[in-house]
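Predicted model, plus sequence, below.
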Amino acid sequence: MAARPLLRSRALRSLSSAPARISRPFSASTTRCLQQQQQQQQQNATTSSGSSPGEKTTHFGFETVTESEKTQRVAGVFTSVAESYDKMNDLMSFGWHRIWKDHFVTSLSPGLSSPSHPQAPQHILDIAGGTGDIAFRHLHHAHVLNANPNVAVTISDINPAMLAVGRQRAAERLPLASQRAALSFLEADATDLRAAGVPDASVDLYTVAFGIRNFTDIPAALREAYRVLKPGGVFACLEFSKADAHPLFNAVYKRWSFSAIPLIGQLVAGDRDSYQYLVESIERFPSQEQFRDMIVDAGFVVGGTGYEDLTGGVAAIHKGVKPIERK
């Protein structure tokens, strides 16, 4: 499929003319969130003895499983690694994930004003962002660097344990009261945001970092991103990718990933299986070109190659714009 022209950069600068907010759906404490997660895991344990005939299958790392089983098992992985999430990403990226995340948010420049829209309100939905790494960067960039306090961020994650970590970190890492007031949390499945009450055309910027490869149905998640974005709104994804263009580097990186990371996960976090799944999930994720085409198939407009490689393709940034008028 031929790539369509990318809308001009002003689409990022004038994403919204009115604020769009999602109410805070949870007032429960961290303890209550973890209790709910434990109850859900107990329910899953009682129903996992079989699957419905004809249920669609997908992959969990290198295994083929039903979609419902993948949802349960991914939840288990991220419940396990929630407290050591930064450590996990340090192992997966040699520490480079922090630089990639800074570059990712800087490239989007949330809250950027223009002469015609000074301090324009903007609503950002950060999907699979439970621990707050990207959301906190959005708020710092918008409120401090771009001096725009009218930017609100909703952190959405399917996993209560990850959201619990995000709530705790927000109190520690957001120094300004205005930043904390502009942050909300939403427990939701990215493939069905409607069920969580996210309206059509209510979001200016949709971001997902190192999360989309774990979704049970990536095309469904992309369609939901398209639905909730306003015309002119931007979809932006940062994800581990393929370094195939650099064979020697790629070989060394894969050797490290499959040999060292699960072992270090066992030694450092006491959890080899979760880290084994995470490196397998990277290997199973589509190539940069394949994922770009999936974004286009969901209705977004991309430009150029449709992606930006980072560190030789170990990670990549993908962006798409929801057209003002879909043709």
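Yep, it's here.

drop to CA atoms for contacts and neighbour counts, all remaining ones
Noted.

Can you work out which other helices and strands pack against whichever strand or helix holds residue 264?
Assigned by DSSP states H and E, residue 264 belongs to helix 261-264. In terms of contacts (3 or more C-alpha pairs under 8 Å, 6 or more residues apart in numbering; DSSP states H and E), helix 261-264 is packed against helix 85-93, helix 272-284.

Make JSON lines out of those and add mean neighbour count and distance to residue 156.
Formatted as JSON lines, these follow (neighbours: other C-alpha atoms under 10 Å; distance: least, C-alpha to C-alpha, whole Å):
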{"stretch": "helix 85-93", "mean neighbour count": "18", "distance to residue 156": "16"}
{"stretch": "helix 272-284", "mean neighbour count": "20", "distance to residue 156": "20"}
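
now those as TSV including distance to residue 26?
Shown next, in TSV, are the helices and strands packed on helix 261-264 (distance: least, C-alpha to C-alpha, whole Å):
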stretch	distance to residue 26
helix 85-93	22
helix 272-284	28
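
show me where the stretch 151-300 of the chain has strands.
With strands called from DSSP state E, counting those that start in this stretch, the stretch 151-300 of the chain shows them at 151-157, 183-187, 203-209, 229-240.

can you put those strands in TSV and add mean neighbour count?
Shown next, in TSV, are these (neighbours: other C-alpha atoms under 10 Å):
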stretch	mean neighbour count
strand 151-157	26
strand 183-187	23
strand 203-209	25
strand 229-240	24
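
quick one: which of these is nearest residue 42?
strand 183-187 (18.8 Å; C-alpha to C-alpha).

Taking strand 151-157 as reference, get the angle to that closest one.
For strand 183-187 against strand 151-157, the angle by axes from the mean of the first three to the mean of the last three C-alpha atoms, to 10 degrees is 30 degrees.

Identify the residues contacting strand 183-187?
Identification of contacts with strand 183-187 by C-alpha atoms under 8 Å, 6 or more residues apart in numbering yields 22-26, 152-160, 163, 196.

Please compare the first structure with the one that follows:
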Amino acid sequence: MSQIKILLTINTMDQVREIFQLFNRISRKYDLVNHVLSFGLDVFWRWKACNKLCEYNGDKKVDRFLDVATGTGEIIRLCSKRFNCKFIGLDPAISMLKIAKENLEDAVLLNGTAEKIPLKNNSVDLIFVAFGIRNMEDRMKAFSEFHRVLKKGKYLAVLEFIHREDGGLFYHLSHLYIQKILPYLGGMITGDFKAYKYLASSIDSFISADMLHKEIESCGFKVKYVENLFPTVSIIIGRNEKD
């Protein structure tokens, strides 16, 4: 069965702690709401990113796969069909991890943050972060941690909502949906309007794919692939170029 190890790695700042509590509150309906609000596209986005990561890894052996901001373990469930390895899920929201424990057979689940990953240097072969980057307190510190624990020549995959200055009509319509309709529907389903108002605002205030690209590369990665799957969603894959 999956393991949950409680580690004292959670930042105690009030704002960050509130985000963790938010995800704890909506954990039971989190996946359902994601599927409903995205019209099922969130499953496709994750599957697409997993396949692309598999493509870049090629036939190289994978011993340990780290899923950061694992939530209920959806990425691990998908990627376990493509990679035969040890999966590690990391998340600061303990209620999310409890659900992941119910859904996963063999993954090791760690309660902690991306800014302080409780793993040794050069200890993982692949890292995946799906829709978690924008909720991190210190992205640069998190990217530095990814660089530290990931082996040289191995890959980081980021799937995230992004901001686009040059978005066309479809982008503006999707933006309107996220800002005006998503918080209402998410609140109706979960009873937590505050949580989905925050999630919508976190998408609206996030950086562009180009800026995220530059941040990742400034921490020792070489971005090899960028794809816009949807007006507000992008895949970025970077190769660890550590000395």
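Happy to help now that I have it. Computed from a predicted model, the values in this text were never measured in an experiment.

before we move on, back to that, for residue 253 of the first structure, which of the helices and strands packed on helix 261-264 of the first structure is the nearest?
helix 85-93 (9.5 Å).

Kindly calculate the angle that the closest one makes with helix 272-284.
Calculated by the same axes, to 10 degrees, helix 85-93 of the first structure forms an angle of 50 degrees with helix 272-284.

could you say what helices and strands helix 85-93 of the first structure packs with?
Short answer (3+ C-alpha pairs under 8 Å, 6+ apart): helix 85-93 of the first structure packs on helix 261-264.

If we use 10 Å, what do you get?
Using 3 or more C-alpha pairs under 10 Å, 6 or more residues apart in numbering; DSSP states H and E, the elements in contact with helix 85-93 of the first structure are helix 67-81, helix 97-108, helix 261-264, helix 272-284.

what sits against residue 12 of the second structure?
The contact partners of residue 12 of the second structure, by C-alpha atoms under 10 Å, 6 or more residues apart in numbering, come to residue 18.

What's residue 212 of the second structure aligned with over in the first structure?
Matched across to the first structure, residue 212 of the second structure falls on residue 291, judged by TM-score structural alignment.

again, but for residue 202 of the second structure
Aligning on TM-score structural alignment places residue 202 of the second structure opposite residue 281 in the first structure.

centre of the chain versus whichever strand or helix holds residue 319 of the first structure, how much separation?
Element membership for residue 319 of the first structure, per DSSP H and E: strand 315-321. Here strand 315-321 of the first structure is found 12 Å from its chain centre; the criterion is C-alpha atoms, centre = their mean, to the nearest Å.

Next: stretch 294-301 of the first structure.
Chain-centre distance of stretch 294-301 of the first structure: 17 Å, with C-alpha atoms, centre = their mean.

Compute the first-to-last residue distance for it.
Stretch 294-301 of the first structure has an end-to-end distance of 11 Å (C-alpha to C-alpha, to the nearest Å).

My guess is residue 95 of the first structure contacts residue 311. True?
No. Using C-alpha atoms under 10 Å as the test, residue 95 of the first structure is too far from residue 311 to be in contact (11.8 Å).

contacting residues for residue 168 of the second structure?
Counted by C-alpha under 10 Å, 6+ apart, residue 168 of the second structure has contacts residue 231.

Can you tell me what it aligns to in the first structure?
Aligned against the first structure by TM-score structural alignment, residue 168 of the second structure finds its counterpart in residue 247.

Likewise for residue 189 of the second structure?
Aligning on TM-score structural alignment places residue 189 of the second structure opposite residue 268 in the first structure.

I'd like to know how many residues surround its match.
Residue 268 of the first structure is flanked by 13 other residues according to other C-alpha atoms under 10 Å.

got a list of what it touches?
Contact partners of residue 268 of the first structure, counting by C-alpha under 10 Å, 6+ apart, are 84, 87, 88, 262.

Contacts only, for the residue positioned nearest the centre of the second structure.
Using C-alpha atoms, centre = their mean, the residue of the second structure that lies closest to the mean C-alpha position is residue 130, 2.4 Å off. Counting by C-alpha under 10 Å, 6+ apart, residue 130 of the second structure makes contact with 45-46, 49, 67-71, 74-75, 157-161, 235.

After alignment, which residue of the first structure pairs with it?
Residue 130 of the second structure maps onto residue 209 in the first structure when the alignment is built from TM-score structural alignment.

Against residue 263 of the first structure, how distant is the residue lying closest to its match once chain neighbours are set aside?
Nearest non-adjacent residue to residue 209 of the first structure, counting by C-alpha to C-alpha, 6 or more residues apart in numbering: residue 238, 4.5 Å away. Distance of residue 238 of the first structure to residue 263 of the first structure, computed by C-alpha to C-alpha: 26 Å.

Farthest pair within the contacts of residue 130 of the second structure?
Greatest spatial distance in these: 71 and 235, 18.4 Å, computed using C-alpha to C-alpha.

hmm, back to that, surely the residue nearest to residue 209 of the first structure meets residue 99?
No. Residue 238 of the first structure lies out of contact with residue 99 (C-alpha under 10 Å); the separation is 11.8 Å.

Between the two, which contacts overlap?
In contact with both residue 238 of the first structure and residue 99: residue 310, using C-alpha under 10 Å, 6+ apart.

Please say which position in the first structure residue 156 of the second structure maps to.
Counting by TM-score structural alignment, residue 156 of the second structure corresponds to residue 235 in the first structure.

Wait, that match touches residue 318, no?
Yes. If you go by C-alpha under 10 Å, residue 235 of the first structure and residue 318 touch, sitting 8.0 Å apart.

Run through the residues that contact the residue sitting furthest away from the middle of the second structure.
What lies farthest from the middle of the second structure is residue 169; by C-alpha atoms, centre = their mean that is 26.9 Å. Taking C-alpha under 10 Å, 6+ apart, we find residue 169 of the second structure in contact with 175, 231.

That one and residue 208 of the second structure: what is the separation?
Separation of residue 169 of the second structure from residue 208 of the second structure (C-alpha to C-alpha): 17 Å.

What of residue 141 of the second structure?
Look at residue 141 of the second structure and residue 208 of the second structure: by C-alpha to C-alpha, they are 19 Å apart.
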